[in-house]
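Student: No letters, just coordinates:
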């Protein structure tokens, strides 16, 4: 819901997103990794309302450093606990809304059940969907950005649907089901329909006005010139496995870490100053805080206690690199590929 958002929203701590979702009538949302981008206190402020402690009131995979005082528990016991509590209150129709998703991009999707219930679904979400207490009728998942509608068998052997829609509002899942006289979901009636959101949908005046209001408030920052380049530097949109933007960001982070002696790794296996890595040598590595805290599976970095720097964000490093090394008469060219040697894919 918040975090990982465009400048238009991120610049104002995602209050524009909350404003838009409230107008759309959003009633409930799960908490995911990006909800903790600015820490639990900021998430609580988003939920309860109030001004940002530093910036005041706007005009109108989690960084470990932000959640050191937050406990995350195994999902299955938590689901069981609250399912029993709901059952005691007489609630029979139970749906789990969870920010956990399919582990492999596009693995599920169409034909998820070809070969058996949830045959193409994998990862932690499948385990949760299969093992959650039988009282749970339906699982609505998230995180992985790609849609799927799959069925699994619950511990009692009954059919249970697990779904997710595409990220960034590209689609939504239309869920329909019947309730019996006891108020429980009739599993055989559960239907999930994938609904893409076409880009040529007519603009809604009220929402368009809201977007343009926040866009106007962000113009000064969005239009600020911080540097010059000779051509686009695509990242996710690149057709190359070694992206130009990734290489440029790496150079910016190395430059920011130079005062502490950091340098970038060279291609041809892994070499520094032309020499192969030695397990008996101590090296300094420049990287962003998310990876330094063990994010994206780089768990060894999280175990390292000898650290220097940390005052400069990756965005600050990029802006400084552009401001100090480029100009209108001397723009930066996209870094040439070849730093990384792919030995297997």
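Tutor: Yes, it's here. What you see is a predicted model, and the numbers here were worked out from it, not measured in a lab.

Student: make it CA atoms for all contacts and neighbour counts henceforth
Tutor: Will do.

Student: Now name the helix or strand holding residue 256.
Tutor: If you go by DSSP states H and E, residue 256 is part of helix 244-257.

Student: Would you mind pulling the contact partners of that helix?
Tutor: Applying CA atoms under 8 Å, 6 or more residues apart in numbering, the contact partners of helix 244-257 are 233-235, 238, 262-264, 286-288, 309, 312, 314, 317-318, 320-321, 334-337.

Student: What about the residues you listed, which are in helices?
Tutor: Mapping the contacts of helix 244-257 onto helices (DSSP state H) picks out 314, 317, 318, 320, 321.

Student: Any chance of these in TSV with distance to residue 344 as columns?
Tutor: Shown next, in TSV, are those (distance: CA to CA, whole Å):
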residue	distance to residue 344
314	29
317	32
318	31
320	35
321	33
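
Student: Relative to residue 274, which of those is nearest.
Tutor: residue 321 (25.0 Å; CA to CA).

Student: how about the closest one, what does it touch?
Tutor: 252, 255.

Student: residues near the closest residue to residue 111 other than its chain neighbours, how many?
Tutor: Once flanking residues are discounted, residue 111 sits nearest to residue 120: 7.7 Å by CA to CA, 6 or more residues apart in numbering. When counting by other CA atoms under 10 Å, one arrives at 21 neighbours for residue 120.

Student: next one: residue 228
Tutor: There are 17 residues near residue 228, going by other CA under 10 Å.

Student: Residue 58 now?
Tutor: So residue 58, with other CA under 10 Å, has 15 neighbours.

Student: Also the one 3 residues further on?
Tutor: Around residue 61 sit 12 other residues, with neighbours defined as other CA under 10 Å.

Student: these two touch, right, it and residue 296?
Tutor: Yes: using CA atoms under 8 Å, residue 61 is in contact with residue 296, at 6.2 Å.

Student: got the buried residues for stretch 75-88?
Tutor: Residues 79, 80, 83 are the ones in stretch 75-88 that count as buried (16 or more other CA atoms under 10 Å).

Student: Mind jotting down where the strands sit in this protein?
Tutor: Using DSSP state E, the strands of the chain run over 95-97, 138-140, 148-153, 159-164, 171-176, 191-196, 271-272, 275-276.

Student: Relative to residue 210, which of those is closest?
Tutor: Comparing these under CA to CA, the one sitting nearest is strand 171-176, at 21.2 Å.

Student: Report the separation between the residue nearest to residue 111 and residue 23.
Tutor: Distance of residue 120 to residue 23, computed by CA to CA, to the nearest Å: 36 Å.

Student: what do you get for residue 318?
Tutor: Plainly put, residue 318 is 35 Å away from residue 23 if you go by CA to CA.

Student: quick one, which of the two is more surrounded?
Tutor: Ranked by neighbour count (other CA under 10 Å), residue 318 and residue 23 place residue 318 first, with 21 against 12.

Student: Name the nearest residue to the more buried one, ignoring sequence neighbours.
Tutor: Per CA to CA, 6+ apart, closest to residue 318 is residue 252, 5.2 Å.

Student: number of nearby residues for the one you found?
Tutor: 22.

Student: okay, pairing it with this:
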């Protein structure tokens, strides 16, 4: 059993200067010559509510190179992994091994680096991720940073599931969704869906958000850090931050009350306050990451030509920070990265969906309370094998699966062939075009102004649709965010701007996101041209007729896009808004009326270096 002594130290940001203010300074303890204090962090990231056993490719993890010793070949060794009961058993096993080596009082801390909830599997998402929070509580998670997906349902919902506002519990009465009964509950006490021993009380662990500031107070909306008593009179602090790009990849309206500041800047504001309190052993849980780019990128414990935003964050982070647990890119790596004027820093990521956990082991020097980077200072990404399962966690998963089964297993139609996402989000997909068409037909009514074009963001497509019978649960898994289908009026010039905003690899978003579009819509593009001039305005047509820049068109998209999500800010220029049904319900209706459904062509966008005349 894990033995930790966690204490939350309040920290706020002054409203006038946004500088962090901590509690009373504590003088560092006087140490005699004593052995180093061992500390274990077991880390998980991007779990996305995968409380049940994953299937297909999501359940396979490369665990070793092939016979020739090289990763990235068909001979790589893969094992079946994942499932929260197996995560719990793996954490328990690693903890037992650590404490067998260092004593039963050695501190082992189970941490997260964000995106533990949302974009979840059906049995969690349909209950607003209360099942995942209950599972994480049972697994003994000690602390996590927020991720961008923790903001998918907005800041108020995050406060509810975390049972905290500025680090304090709340008993505010909140209404449950009308579609689920319309009951009321007291936030932090009772949830919308639990009953008896499954009544929802919120997270037993803090969500950290040092770089997410309340716009009204200037203080972090959630605690910025946690201090852990690791035994031997020593303490370790964990700072939590999330990718600064969060407002561009969630619905902007849900985060309008907060400001996301630079990750490294927020970390560097916290570090001096921790040092004033005598805390020198410092780790960061950051929901931003990197990715291996070299030929051995499949090695979960490799660091082959690491790229991505994490490199800059590491470079600019205060040298007093001893380790960084990262996330967001769904990549696994295990690195020692250079730090200016200091020793190399341990930087890890455990992939996604609970397929791996990072076993991080360090020593704290009693002479000064700092991490000894010359002693044991190492990490291993450990596969979550299905050789053992925690019975308590499994019983919780079984309970929620039973409650979700009736709705999930209802057959709503058939697919004539596999309907798939693209290999990457910078490509058009059959599934994206189908979802756009389904949503357009669902709001093809006078009350919505009879829209003529629909768009779908690729990041909102979370899985494919397999050929054969299609269930409600399968359609829910495609779009698990609970967005509504909204309609606005855009000009033809606005529509062109929407299309231009797909191509932002050289802009702040740093990515190309190809939208799904409804039937009859077409255009051509040239990504080699300058931003804002990559779409040929003359090529944008609807049913063969050019879109008039000065004319008005009713356009449908999910509420995430209409709100400007994924940096598609041109949607916010829309007028005469109307709100339609929940996105998954449009898919259920479409399959019920059109089965068997065939995959549409992914040919609405054409790559062309030739410009038309108009």
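Tutor: In hand now; what should we look at? Here the structure is a predicted model, which is why all the values come from computation and not from measurement.

Student: Any idea what the TM-score is?
Tutor: Comparison of the two superposed chains (TM-score structural alignment, normalised by the length of structure 1) gives a TM-score of 0.84, and 330 aligned residues with a CA RMSD of 2.8 Å.

Student: For residue 364 of structure 2, see how far away residue 208 of structure 2 is.
Tutor: Note on residue 208 of structure 2: its distance to residue 364 of structure 2, by CA to CA, is 23 Å.

Student: Mind checking which of those two has more residues around it?
Tutor: Taking neighbours as other CA under 10 Å, residue 208 of structure 2 and residue 364 compare with residue 208 leading, 31 against 26.

Student: Map the residue nearest to residue 318 of structure 1 across to structure 2 for me.
Tutor: When structure 2 is aligned by TM-score structural alignment, residue 252 of structure 1 is paired with residue 438.

Student: now swap in residue 341 of structure 1 and tell me
Tutor: So, by TM-score structural alignment, residue 341 of structure 1 is matched to residue 606.

Student: OK, contacts around its match?
Tutor: 522, 523, 524, 525.

Student: Could you report the distance from the third one to residue 518 of structure 2?
Tutor: In this structure, residue 524 of structure 2 lies at 15 Å from residue 518 of structure 2, with CA to CA as the measure.

Student: And for residue 584 of structure 2, nearest residue in space, chain neighbours not counted?
Tutor: Residue 584 of structure 2 sits nearest to residue 476 (CA to CA, 6+ apart), 5.7 Å away.

Student: ok so that neighbour is a helix residue?
Tutor: Yes: membership of residue 476 of structure 2 in a helix is supported by DSSP: H, G, I helix; E, B strand; the rest coil.

Student: still on that earlier bit, list buried members of the contacts of helix 244-257 of structure 1 by neighbour count.
Tutor: Here, 16+ other CA under 10 Å leaves 233, 235, 262-264, 286-288, 314, 317-318, 320-321, 334 buried among these.

Student: So which residues of structure 1 form helices?
Tutor: Under DSSP H, structure 1 gives helices at 7-10, 15-24, 40-48, 75-88, 123-131, 205-222, 244-257, 289-292, 299-302, 314-325.

Student: Can I get these in a markdown table including distance to residue 193 of structure 1?
Tutor: Formatted as a markdown table, the helices of structure 1 follow (distance: least, CA to CA, whole Å):
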| stretch | distance to residue 193 of structure 1 |
| --- | --- |
| helix 7-10 | 30 |
| helix 15-24 | 20 |
| helix 40-48 | 30 |
| helix 75-88 | 25 |
| helix 123-131 | 19 |
| helix 205-222 | 25 |
| helix 244-257 | 37 |
| helix 289-292 | 36 |
| helix 299-302 | 38 |
| helix 314-325 | 40 |
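
Student: out of these, nearest to residue 169 of structure 1?
Tutor: Proximity to residue 169 of structure 1, assessed across those by CA to CA, is greatest for helix 15-24 (11.3 Å).

Student: how much does that closest one stray from structure 2?
Tutor: Mean deviation of helix 15-24 of structure 1 relative to structure 2 after superposition (mean CA distance after the TM-score superposition for structure 1): 1.1 Å.

Student: before we move on, back to that, could you dump the strands of structure 1 to JSON lines with distance to residue 124 of structure 1 and mean neighbour count?
Tutor: Formatted as JSON lines, the strands of structure 1 follow (distance: least, CA to CA, whole Å; neighbours: other CA atoms under 10 Å):
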{"stretch": "strand 95-97", "distance to residue 124 of structure 1": "14", "mean neighbour count": "17"}
{"stretch": "strand 138-140", "distance to residue 124 of structure 1": "13", "mean neighbour count": "23"}
{"stretch": "strand 148-153", "distance to residue 124 of structure 1": "13", "mean neighbour count": "23"}
{"stretch": "strand 159-164", "distance to residue 124 of structure 1": "12", "mean neighbour count": "24"}
{"stretch": "strand 171-176", "distance to residue 124 of structure 1": "21", "mean neighbour count": "14"}
{"stretch": "strand 191-196", "distance to residue 124 of structure 1": "21", "mean neighbour count": "15"}
{"stretch": "strand 271-272", "distance to residue 124 of structure 1": "36", "mean neighbour count": "14"}
{"stretch": "strand 275-276", "distance to residue 124 of structure 1": "37", "mean neighbour count": "10"}
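
Student: Dump those strands into a markdown table; add distance to residue 127 of structure 1 as well.
Tutor: Output for the strands of structure 1, formatted as a markdown table (distance: least, CA to CA, whole Å):
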| stretch | distance to residue 127 of structure 1 |
| --- | --- |
| strand 95-97 | 14 |
| strand 138-140 | 12 |
| strand 148-153 | 10 |
| strand 159-164 | 11 |
| strand 171-176 | 21 |
| strand 191-196 | 20 |
| strand 271-272 | 41 |
| strand 275-276 | 42 |
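
Student: Tell me which of these sits nearest to residue 229 of structure 1.
Tutor: Checked against CA to CA, the stretch from the strands of structure 1 lying closest is strand 271-272, at 28.0 Å.

Student: so the closest one aligns onto which residues of structure 2?
Tutor: Residues 541-542 of structure 2 are matched to strand 271-272 of structure 1 when aligned by TM-score structural alignment.

Student: neighbours around the counterpart of residue 126 of structure 1 in structure 2, how many?
Tutor: Counting by TM-score structural alignment, residue 126 of structure 1 lines up with residue 311 in structure 2. Neighbour count of residue 311 of structure 2, defined by other CA under 10 Å: 16.

Student: Give the full set of residues in contact with residue 311 of structure 2.
Tutor: Residue 311 of structure 2 sits in contact with residue 290, where contact means CA under 8 Å, 6+ apart.

Student: Check the gap between it and residue 330 of structure 2 for me.
Tutor: 16 Å.

Student: got it, and residue 585 of structure 2?
Tutor: Per CA to CA, residue 585 of structure 2 is found 29 Å from residue 330 of structure 2.

Student: Then residue 89 of structure 2?
Tutor: 22 Å.

Student: Over to residue 577 of structure 2?
Tutor: For residue 577 of structure 2 relative to residue 330 of structure 2 (CA to CA), the value is 35 Å.
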